[in-house]
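In: okay, structure incoming, though there's no sequence with it:
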């Protein structure tokens, strides 16, 4: 048995007895390994008759601390067992001594366990505390309160992943509460070695190695370099966007929006799947599939809501290429519902154990990427960071991706991302960065800007430049592939053309004249409608009615047509301005990153590369004729 003194708030000091006992046998299964059991008890008048408080296994420790009933007790070792743990709150080990030292602005040591704290106090002479639960638990508020005001806090971590995470969590949690935080580890090569092993090996306090602060910008640079090794993007903005999206998968519990990553191309062999395969090695908890049913998808997403997986859907064009099938529509609604943490989720009827059915809501929030030829439906694109890919030119070279070997060093970068970002989940929760965008585009880029601002360096500027350029390109592509948008733009050109000929602004166009102008271009998407007759007056009226535009008679009452004034509001709301179309930029944003509050991060020369977006425009000559009852917002399909 191992005996350790533990302070309990508002209670007499207790002791914790830690020992092992054989696990209980489960019928039909082999006996498990020995369980570590913790026995909390209070010393009575006689040591051999302690006042038992509670006993629990390591698995149920957290539940017991919260006040739930203990599991079935061990054989009675004294005065019996209490029924619960109300009013029992474990406190920081040696916390009172730390409060006194911190009040005087002294220096304090923090270790992962009581054994480490005792060894540090013995060999350094400084007040040393330990957090209950060690590095495997969240940083308790009591620990922060104990060291608040200290001039210097030294955190001694174990030589393992848990220790590295514990040190980074404390570094963040103590920010602003103490003068300075230094994280130290032993130079011993043995994994899991702690400060007690360090001193037992004959080393001194001066032999500890300082763990440097994590440079987030440097880690993002590594991710970007890894992407460039295997993939040739058509724009540096796409590299930045994919890098930030991958990083954001590691902080999903802190995010309010989970932007979709849409990777698409005009043909096969454009590197689309390669983006997903590399992302699988860098993202948090990746789940990649090429064919999934709606039920399997929403159940899998709901099962991991505490820390969502990163879902990667390849060959998405096979799902959406056959029109609005029932499966495609369900997958589309699932993808859309998972974008917003506050969405209603997916509700289904589930069988009850006792018979009958009950409704159950599945939470489908989480980061998701889709990949395929051409773009997915517009509702998915509106929630996506769109990365268009193109086939590699003969003179462009990349390193072949060998998953057997490359996953090793890519996994090291993924571990660096996790070590940097995972401890920051609590700090980044509810963060709303300054954005150069508005409305839905701002929601899409919010999570990526959070990562960029946390990294610092050039990343806030790069992220905002990418957001502006890529959003403009995406808006332009959607406008050029939507029948309603194309019709509004064509009507605007018709009014301007007639006005240019007459030399005066044209305020009214007869329906017949407007139809002649609209049907004149040979590449107009409605050129083959009505068996080659083009757009009719009745069809024109139906398409424009969705925008609140209706035909009227002229002042003399002799002709039916359209007033220019009825188009003005729709043009302003739905169409990009000439400057935006020519330059590829959105309305001038005025946002800055926290590090440079007075500097705008919207470069004046941000533009959309024409070759990068030209292929995205679906061939409007192949646009099918809409049904008679179609609405004005129907999107053209290839």
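Out: Arrived safely, thanks for sending. If you're wondering where the values come from, they're calculated on a predicted model, not measured in any experiment.
In: rest of the way, CA atoms for contacts and neighbours
Out: Will do.
In: which SS class is residue 478?
Out: At residue 478 the chain is in helix, as set by DSSP: H, G, I helix; E, B strand; the rest coil.
In: which SSE is residue 54 in?
Out: strand 51-57 (DSSP states H and E).
In: no wait, residue 431
Out: For residue 431, there is no enclosing helix or strand under DSSP H and E.
In: hmm, it is touching residue 449, no?
Out: No: here residue 431 lies out of contact with residue 449, judged by C-alpha atoms under 8 Å, at a distance of 10.0 Å.
In: the two: which has the busier surroundings?
Out: residue 449 (28 against 13; other C-alpha atoms under 10 Å).
In: pretty sure the more buried one contacts residue 462?
Out: No: between residue 449 and residue 462 there is no contact under C-alpha under 8 Å: 9.7 Å.
In: quick check: residue 573 vs residue 567, distance?
Out: Using C-alpha to C-alpha, to the nearest Å, residue 573 is found at 10 Å from residue 567.
In: now do the strands in the stretch 451-600 of the chain.
Out: 508-510, 552-553, 560-563 (DSSP state E, counting those that start in this stretch).
In: contacting residues around the closest residue to residue 571 other than its chain neighbours?
Out: Closest residue to residue 571 apart from its sequence neighbours, by C-alpha to C-alpha, 6 or more residues apart in numbering: residue 488 at 6.8 Å. Residues in contact with residue 488 (C-alpha atoms under 8 Å, 6 or more residues apart in numbering) are 567, 570, 571, 575.
In: and here's the other structure:
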């Protein structure tokens, strides 16, 4: 900002008289801002010139000599960043406050102004389009089949994946009626398998889509609290595993009461506030998710497309317009049926655990309401996902593998080192390369079993007495965590034939450990389900 000549000698002077008649030469000592003027001429000259400054906007003027600090902060908050930088030190000294304190107060007022200033340094506002409902009632069976066809048209998908995607897409519009939301885990063994294309399709179809590849945990829970969007998280493998705060948001955000607590400043007082983490989320990345998040997810594993496999080309500039009519039909069907779906108590296959039951319940309700083959198909998919060995945490697989060792060797006790050797010999198991390519050890085995309260003890196997385990040490863990019905979902090692619940003593098996016949038979047949009656306008 241009400054007037200083009183007494003018701004063009290159020297200034000091006490004792000495002269301090300063070549080209011409102040270009108030900070420079303060250094050369002192605070009184700054005060004299500041009220008369006309280079700032009207909001920055001091109209009289009695401006209070609060008025000054409001005036300074209206300045552009570089303008504020020029005067911040002088203004802080004028009101006898620290510069850092003034900066904080100016920043607070700027936030209260609501972002009236626009520019690239402020990013862009987050907005969502809300499609109008279709004018006529929509058939649910036909709607899900139409959504399914969209995914099959643009992607080469594994069996049943398009059915999952269709029901999951519709569920994003029903998030306020859901009791839990299943996360969608989109994985692949290598890049270029279609994850980004699938996310682009979801972005064009789901409710309030918000796609990103990197974000701070605070940004995520704040956008959830304000907008409740459908989060589409790409490249999760690059930042999720090392981010404990983000994992915490995902762990808790699959239920409506999911939230995080943060301290915020309100009216200059620190208050603890809850921010929602609840909402639909699709997570794409290479490899596996952390166990706690995987347990809340439905997985779709993509493979790289072969040259002989043809799909439609996805054009980002037009796909939104092309799919808008379909979105409008989804909105209409949801409006007509959301109350019935919210009240529904769909039949749950017995083999699903409590967590998996929560994950699938809303999709079952949507399928039942849509009718057709969807109720049967959705439960078949749930059963297949439940029997996938990849869904089982390593600790549960370890319990099953240890049991197989006892059964294969027909023993009721084993030394720790012999159990470790037997685990390492299982070719299709991770125990041979458990940690950084090195095999599992007795100490690592002990750590994995510690949460189950299973500890090594002195075991006598004639003629030696060493650290080891009794088969009965594992009984409680087998029943509680592997379970009669879930035990059949754990994959047996290649070439091994065993029954998880056959006691090594044959007919002497205790009755309390014998599974009911229905638990053994149920896995070999497909259960038939009848759709309950819904009060929606269309099915």
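Out: Happy to help now that I have it. Being a predicted model, the structure only gives us computed values, none of them experimental.
In: hmm, back to that, after the strand holding residue 54 of structure 1, next one along is what?
Out: According to DSSP H and E, the helix or strand after strand 51-57 of structure 1 is helix 61-65.
In: what range in structure 2 does that next one sit on?
Out: Using TM-score structural alignment, none of the residues of structure 2 align to helix 61-65 of structure 1.
In: again with stretch 448-456 of structure 1
Out: Under TM-score structural alignment, stretch 448-456 of structure 1 corresponds to residues 363-371 of structure 2.
In: which residues sit against that stretch?
Out: By C-alpha under 8 Å, 6+ apart, stretch 363-371 of structure 2 touches 139-141, 144, 167-168, 171, 337, 341, 344-347, 374-375, 378-379, 531-534, 536, 539.
In: which of residue 573 and residue 567 of structure 1 has more neighbours?
Out: residue 567 (18 against 9).
In: what do we get in structure 2 for the more buried one?
Out: Aligned partner of residue 567 of structure 1 by TM-score structural alignment: residue 474.
In: which stretches of the stretch 301-450 of structure 1 form helices?
Out: 317-320, 326-337, 378-381, 403-421, 425-428, 439-455 (DSSP state H, counting those that start in this stretch).
In: just to revisit the earlier point, buried ones among the contacts of stretch 363-371 of structure 2?
Out: Among the contacts of stretch 363-371 of structure 2, those buried by neighbour count (16 or more other C-alpha atoms under 10 Å) are 139-141, 144, 167-168, 171, 337, 341, 344, 346-347, 374-375, 378-379, 531, 534, 536, 539.
In: what's the offset of the strand holding residue 54 of structure 1 from the middle of its chain?
Out: 41 Å (C-alpha atoms, centre = their mean, to the nearest Å).
In: which other helices and strands contact it?
Out: Judged by 3 or more C-alpha pairs under 8 Å, 6 or more residues apart in numbering; DSSP states H and E, strand 51-57 of structure 1 is in contact with strand 35-42.
In: go again using 10 Å as the cut-off
Out: strand 14-21, strand 35-42, helix 61-65 (3 or more C-alpha pairs under 10 Å, 6 or more residues apart in numbering; DSSP states H and E).
In: looking at the ones you listed, which one is packed in the most?
Out: strand 35-42 (a mean of 18; mean count of other C-alpha atoms under 10 Å).
In: in structure 2, which residue range corresponds to it?
Out: Using TM-score structural alignment, strand 35-42 of structure 1 pairs with nothing in structure 2.
In: returning to that earlier point: so which of the contacts of residue 488 of structure 1 belong to helices?
Out: Members of the contacts of residue 488 of structure 1 lying in helices (criterion: DSSP state H): 567, 570, 571.
In: do you know how far the closest residue to the second one other than its chain neighbours is from residue 490 of structure 1?
Out: The spatial neighbour of residue 570 of structure 1 that comes closest, neighbours along the chain excluded (C-alpha to C-alpha, 6+ apart), is residue 547 at 6.3 Å. Separation of residue 547 of structure 1 from residue 490 of structure 1 (C-alpha to C-alpha): 15 Å.
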